[in-house]
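Enquirer: Make a model of this:
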Amino acid sequence: MSNPAPDLFDAALAVRLQAHAPYSGFRVGAAIRADGGRIHAGCNVENAAYPQGQCAEATAIGLMVASGDRRIAEIVVVGGDAGAGVLCTPCGGCRQRIREFAGPDTPIHVYDAGGHRRTFTLGELLPFSFGPDNLGF
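Expert: Okay, the predicted model is just below:
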């Protein structure tokens, strides 16, 4: 499976530092390469009312849409501590959010903050998904 260009990892790692995570201390950064090549990066934003928080992937997707892009070519997610070897895959809600703008073959590269990586396809993380094609789009 393909390796992401270093610029995508660098963008996710850098935006991770901007995360607002005062409650969990778990910072996450996500960077999307849209099908036109532009990069959109976002971080997690926690809230004292926990259900109101926002994942890094959701932030990056919102920025992508606000910038006029609509298709995800690949995505990088960086979470956890350097050297821990624990990878931060997108949560179930974010997998569905990604599915809105990506197909089953879209690569999702997950890292810890030290660069330990594994790549999945969206189809591996969200098999038999419900998406726009189910509604005729």
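Enquirer: drop to CA atoms for contacts and neighbour counts, all remaining ones
Expert: Fine.
Enquirer: Once you drop chain neighbours, what's closest to the residue most central in space within the chain?
Expert: Centroid-nearest residue in the chain: residue 57, 3.7 Å away (criterion: Cα atoms, centre = their mean). Distance criterion Cα to Cα, 6 or more residues apart in numbering; nearest residue to residue 57, sequence neighbours excluded, is residue 30 at 5.4 Å.
Enquirer: and for comparison, fold this next one:
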Amino acid sequence: MDEKLLIKKAVKAMENAYAPYSGFKVGACVLTSDGTEFTGCNIENASFGLTVCAERVALFKAYSEGKRDIIALAVAADVDEPVSPCGACRQVMMELSPDALVILSNRDGSKVMRTGPGELLPYGFKL
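Expert: Have a look, this model is predicted:
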């Protein structure tokens, strides 16, 4: 797995973000065990509760295509330090990619943090 390439793809995905309200663009790239990659970006809505984060877009794209063995998820945002996923994304990661490597990055990949869903959301909700 090429972490730098995943980060580059997450950074590139930021270009497609629809963030007219917050101006906060985020991109993500999911890697599955067979090497398939899925990118996502945040998509805002005037009804803020309908906004969807980049991480969930990428994970949902993978799942909707039948790819369930997620091994890594890179997330990048237009910030100086590595971006931190929101609580909703952390919960989705816990369920859809509990063993994945989560790579958090800043706007150009110059600052990176490696973690996992369990570290991001200890005691996550499970049925």
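Enquirer: before we move on, the earlier item: give me the aligned partner of the residue nearest to residue 57 of structure 1 over in structure 2.
Expert: For residue 30 of structure 1, the aligned residue in structure 2 is residue 28 (criterion: TM-score structural alignment).
Enquirer: do the same with residue 112 of structure 1
Expert: Residue 112 of structure 1 maps onto residue 106 in structure 2, by TM-score structural alignment.
Enquirer: residues near its match, how many?
Expert: Residue 106 of structure 2 has 22 neighbours, counted by other Cα atoms under 10 Å.
Enquirer: How much space separates residue 70 of structure 1 from residue 121 of structure 1?
Expert: Using Cα to Cα, to the nearest Å, residue 70 of structure 1 is found at 18 Å from residue 121 of structure 1.
Enquirer: what do you get for residue 107 of structure 1?
Expert: For residue 107 of structure 1, the distance to residue 121 of structure 1 - Cα to Cα - is 4 Å.
Enquirer: residue boundaries of the helices in structure 1?
Expert: In structure 1, the helices defined using DSSP state H lie at 6-16, 56-66, 92-101, 122-125.
Enquirer: mean shift between the first one and structure 2?
Expert: Right, the one you point to is helix 6-16 of structure 1. Superposed on structure 2, helix 6-16 of structure 1 shows a mean distance to its aligned partners of 1.2 Å (mean Cα distance after the TM-score superposition for structure 1).
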